[in-house]
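Asks: sequence first, then the predicted structure, then my questions.
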Amino acid sequence: MEEIIERTRNIDFHHPFTPYDVQLQFMHTVYNVLEQGNGQIGILESPTGTGKSLSLICAALTWLRDHKRKTYEISIDTAANSFKDEPDWVVEQLLKRKRAEIVDLWEEREANLRKIRAKEAMMEEREKKRRKYGEGNPGKEVKDPDGDEEEWLLDDQDDDDVPKFSNLGKEEVDDSQDGDQVKVGSKALYDCIYPFLTRQQIYYTSRTHSQLTQFISELRRPAFPPSVPDNFLKSDEDREEEAVKHVPLSSRQRLCINPSVARLSSLSAINDRCSELQQSKTKDKCQFIPKADNLAQTHQFRDNVHATLPDIEDLHGLGKTLQVCPYYASRTAIPGAEVITLPYPLLLQKSARDALGIKLDGNIVIIDEAHNIMDAIANVYASEICLKDLVRARLLLQVYVKKFGKKLKGENRVMVGQVARVVDGLRAWMENALGVKADQGIVDPNALLKHKGIDQINLFKLIDYVQGSKLAYKIEGYAARIETQGGTKPGTPFSSTPVLHTLLSFLVSLSNLSSEGRIFYHKVGGKEHEDIKLSYLLLSPTHAFSSIASKARAVILAGGTMSPFNDYTAHLFPNLAPEKITTLSCGHVIPASNLCVWTLSSCHPKSHANRTEFEFSYQRRSDKSMVRELGLAILNICTAVPDGVVVFFPSYGYLDEVVGVWNEADGTHPASIWSKLQNKKTVFSEAKGGSSDDLLERYGKAILDEDPSATAARPAAGARGALLLSVVGGKMSEGINFSDRLGRCVVIVGLPYPNINSPDWKARIEYIESTTLQQLTECEAPRPRNEAVVAAKQAARDFYENACMRAVNQSIGRAIRHRNDYASIVLVDRRFGTDRIRGKLPGWIQGGLVNGSENGGLGQMMSKLSGFFRGKQ
């Protein structure tokens, strides 16, 4: 790491504040990974509260602007070499003219964007005055077209279903998804941008829309120098800041401004209806799609995007103002953007990237909150369908065929019949499976497809037909029309639930079955309303992620809790050379005195003759005496710790079990542990499916000495703060900040291992063992079979254990949120004292561990905690 910092020591990252040492270390590492390029991977951990997002922005954009300047300098050097036979004064004049051309174009573009920003600021000020004086005109209403029954009739398949837009230029950009096209002339796209089309761009992705919004607000903080070299500029006055060009991408669901589309209930229905309104035979075409007669508005949209650093809401509002589709118009801003933000699914799925015109070749990919990345990939490719969905789908098909059957001709009639056969076949298999004794298991795809002769149907052709004809949208749309006209109550078979879109997603999974995926069945619901669900699970993210890693110049995986690291290298980049992977685990910005981490292995010290160790394994966790000792430990913690204490349990079921034991009266102590806890602090408990926002609000009020809700258990007079009982992997374990008084102590009870006996985890373990064994025995230097088997089993065990520890680390990370924060962390389980488990904790947690705490008992811990908090008063 010292070599990295030395190599880039003099770089100004343009951080808006004075960066901490850990931030400098983080930025130097990011810059170095991007500078090396050539498929480099950076896996970087920087605790929440250390300014990770801002550090990513400053490092990446500093590198990008540096790289642009170097590119211009190289172009001048190349030009000079081509004129080497000319006199020096001729060469110098030519190069001077070339530099001036570059600067003139750059100045023209920047001046144009400054005018737009000034106009935007003036309009915002005017709008504020209008609101102040109660003025302002309501937005123009767009008529919602009333379709008739012909809207739901399938087009004859002999017709050309590809939408046609006016040819606006010799070259065209084609962005298509499910058969829809939008074409915009290249000249229209590139005027006032060329030659500043960014050769390298930064694609930044995160898990949620709110996280992307927070990133964009951080993107507005720093200022960066121009992207042209200083020696190209005409005067010092030209060396002003150059605004970052940013475009946020999102789905139609968030960006559509057409009322007849936006009102639909599901993303799949919105996508199909949007495509439908672009078809050549549709009477009421969407008026907002970029085309020849709204080209000026499309250009204005693009330039406004480049000028204003917008978020998704800004794009939606801009589209409504200019009366042009934000979803399609935002694509015109991609070529001139430096930073493109987008949610996980739009980056991780190749079909989504292709639809948006995203080209990763040679570009930078930054994945934030990357501890979720493997689960995110699995979720993108996952699909499921229930028996009740199939029953509803069959009824919708019957209703549709009854109305339009005589009008269906040729391929339409055949394909609708094949969809019905697939529904019947899957339904027959699932009805048979309801009689199987096991509640869950792995499905043999060959057996599944044999029912009703599904295996005789070309699923690839059927999927293409359903997507191209918009069959799912037409059938469900017609059913919804009947429901609306007939006043049918919600919950009837004519529900707007997109069951045929669900079926289509599952058929795509069926057609893409490989060694990396499995299908499972799972019985759901009670005996009276029993249902069964089929689900597809991607077992390995390697192949899905390789299309990103193999194309990008560099990929940065960043997160607050990335530990343990080896899963990413083993399962995302298994074939990448070690020298292409850089890892970093940053320390925290807090001083060491602000963190106290204790491993509580037992209530008694190691020397005690009757020492009973805490071990909340599946086999031992129901031991009532151990659960009572846990309650006494937490009761003592609540005595020593002021304000908020958050306790994380392995599961909701175990949390309920523990509370049940704590409510029991002990023969020697008439008052239950539960009542004693209530006397110490206001007690709150997370419920599965409950509202996290409401619970957090009531918890916060109790700590801040406001009147807590009547639903909370109130403490006796003199008690301090509140106790929150939560679940690892639940709503409180990620995305919720227990900063300052809300989280003075985080307690982790046990290790939340996934259920290894569940079919999906059995399949994962089996897959990792088999693929690892194959790799070790078929490589250039194969291992002996017995050694390879042992190594394969260890690889599967590590994956299983790492999944547990990532969840633990996320829960731990809820406490410390900024430099002046302080907290204690108590790890209750003897296994936290082993080197193997400790090695999988984040570096900053390991640094805060009290040496030998696993051998101490409750008394020593209480002394340590009391002293820690006394020092903070």
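Replies: Okay, I see it.

Asks: please make it C-alpha for all contacts and neighbour counts, starting now.
Replies: Will do.

Asks: how close does H522 get to T502?
Replies: Separation of H522 from T502 (C-alpha to C-alpha, to the nearest Å) stands at 17 Å.

Asks: an error on my part: the question was meant for Y652.
Replies: Taken as C-alpha to C-alpha, the span from Y652 to T502 is 29 Å.

Asks: got another one to weigh against that:
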Amino acid sequence: MPTVTIDGVPIEFPFEPYDLQKDYMEKVLQCIKNETNGVLESPTGTGKTLSLLCSTLAWVELKKAQRKAQCRDNIDNMYENVAPNEGIAMRSELVPVVIYASRTHSQLSQAINELKRTAYKHMRACVLGSREFLCIHPDLASESNAFKTQMCQVKVKSRACQFHSRIERMKTAPAVIEKNIMDIEDIVKLGNALKFCPYYMTHELDKMADIVFMPYNYLLDHNIRRNLGIKLESSIIILDEAHNIEKVCEESASLQLKSSDITLCIEEVTAAMKLLAEQDKIDVGVEIPEDIRAEDLCDLKEIFLELEKQIDDVKIDVYHGVTHEASFLLDLLARAGIRAENNCNVRRLLDRLTEFLATIADGPFARRGVALQNFHGMLELIFMGKDSIQFWDKVKRCYKVHVQAEPTKKKGGQDNWLSKATVSKAGGKIINYWCFSPGFGMNMFLGERPRCVILTSGTLAPLGPYTCELELRAEVRLENPHIVKGDQVCVRIVTKGPDSETLNCNYNNRLLSWSLVKRSLSIPPCRVTIRTLRSMVEPFLWGFVAAKFQKGWILSITTVGQ
């Protein structure tokens, strides 16, 4: 493959790169080497993904070679004076991991296929996904994602999952370590063949990977990031298809609290209290931790009961709800007994209780702890700023609270478009804590101190308002032109045919004029774009166009819709 040196980094590219691809890779390297953020726009078809992967991994490979050369003679001395945890952090700092995030798993699959085409396909790569995509346990196949997560944790803690028990042995198997790049489908297929858990295997592969692929809500959502154990510090973060990032940032900083959620929390605390009171009579196969005391559980239940009462007392318009300032939710929690000064104690108790309930796999206490875990995540988001005056001032500017009626689910089946949801008779409500500032969510993300963040897409311009809305300090910027030059494109709009007949393809005039096709084929080869529904095109016309296509007169045919 051709090699081009940019900013002192030799980059192997599948072909001789265009000038705009060289410019793009130069900007990527500036972000990485100078540890600064960048916003890079490059239109579709300019080789953006290929340029991203090649330039980033070329720098990583060069850095690894430099560190290896520096440490060749004294590698033993480098680690003998550091503690084990410090040694792990030191290695991570020496060669940062690359985290490549895009919107969906299908887009990540395309990026992985691009990586397989490059000279860097020997570098280790893995894909992180949820249990929804990666769990292969037959007992959990029909479970919802929340219950699947909870029951998976139960089985792992009790060592009842035969797939997880094989992780330690299979993570060094040749079939696993010899395959450098595995997509989700690859790891699931291999997990089924070798009977190991794909979900936990990806976390083992993550520790050895040079580049990790994941959907970008895994990065931006604090709770998902914490649950998956994703560390951003000193990492190289690439957010591809970043034109959608503003909405994800807002959603990651927002939350929803339902009356039914509080009811579930009360039930879970009550179950733990009964278990604690009757521990001599009930054998659940686990020992109740000493740090879970009856008095603490009583206080916690009292908090939830008061919070339930406070929510029920909120006056709303049944059909339209009511909107309040952000302080409304804080006041609601304070009246229930949760404040900034004691929320850490409440969260620690929730942690201990959730962990304990998750170990109870059988009996009436099974499947407990999900609601408490969600409430813990809510408190963590609300009180992340602790006593910072600047933080709470920003919350007042960026957040609104909207309270609405909580619909009840129909009994005896799932809701569908024929069943109209009704308002709960018990006065159940939904409290929406909405963030209206993408910059708030982005600042939460940047607070994890990554080495650099590169936001890139085909459509980001104008870059000024984009970075301003995200409150992102991006010192490196690029707006690439399209790879096809203006003199290579001829665009004409034909409104009438040679017979002066108006070319109209609405429902009442479904027949396409033959003059459109004849005019399009007058200068072969050409590209025909038919702006109509495929079903509205006459079959005999498709036969005519297809015949010309086989002769090479037509390069491509594009229709709109189905």
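Replies: Everything's here; your move. Computed from a predicted structure; not experimentally measured.

Asks: roughly how far apart are Q297 of the first structure and N304 of the first structure?
Replies: Distance from Q297 of the first structure to N304 of the first structure, by C-alpha to C-alpha: 10 Å.

Asks: tell me the spacing between V33 of the first structure and T8 of the first structure.
Replies: 12 Å.

Asks: center of the first structure, which residue is that?
Replies: R207 (1.9 Å; C-alpha atoms, centre = their mean).

Asks: wouldn't it be in contact with Y344 here?
Replies: Yes. Using C-alpha atoms under 8 Å, R207 of the first structure makes contact with Y344 at a distance of 5.6 Å.

Asks: quick one, strands of the stretch 701-850 of the first structure?
Replies: 722-727, 745-749, 823-828 (DSSP state E, counting those that start in this stretch).

Asks: would CSV of those with mean neighbour count be doable?
Replies: Formatted as CSV, the strands of the stretch 701-850 of the first structure follow (neighbours: other C-alpha atoms under 10 Å):
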stretch, mean neighbour count
strand 722-727, 26
strand 745-749, 26
strand 823-828, 25
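
Asks: among those strands, which comes closest to N594 of the first structure?
Replies: strand 823-828 (6.5 Å; C-alpha to C-alpha).

Asks: where in the second structure does that closest one fall?
Replies: Strand 823-828 of the first structure corresponds to no residues in the second structure, going by TM-score structural alignment.

Asks: packing partners for that strand?
Replies: strand 595-600, strand 745-749 (3 or more C-alpha pairs under 8 Å, 6 or more residues apart in numbering; DSSP states H and E).

Asks: and these: which comes nearest D311 of the first structure?
Replies: Short answer: strand 745-749, nearest of these by C-alpha to C-alpha, at 34.5 Å.

Asks: give the other helices and strands that the closest one contacts.
Replies: strand 644-649, helix 785-812, strand 823-828.

Asks: in the second structure, what range does the longest one match?
Replies: Against the second structure, there is no aligned range for helix 785-812 of the first structure (TM-score structural alignment).

Asks: which one's the longest helix in the second structure?
Replies: Criterion DSSP state H: the longest helix present in the second structure is helix 48-71.

Asks: pretty sure I184 of the second structure sits against S130.
Replies: No. Look at I184 of the second structure against S130 with C-alpha under 8 Å: they stay out of range, at 10.2 Å.
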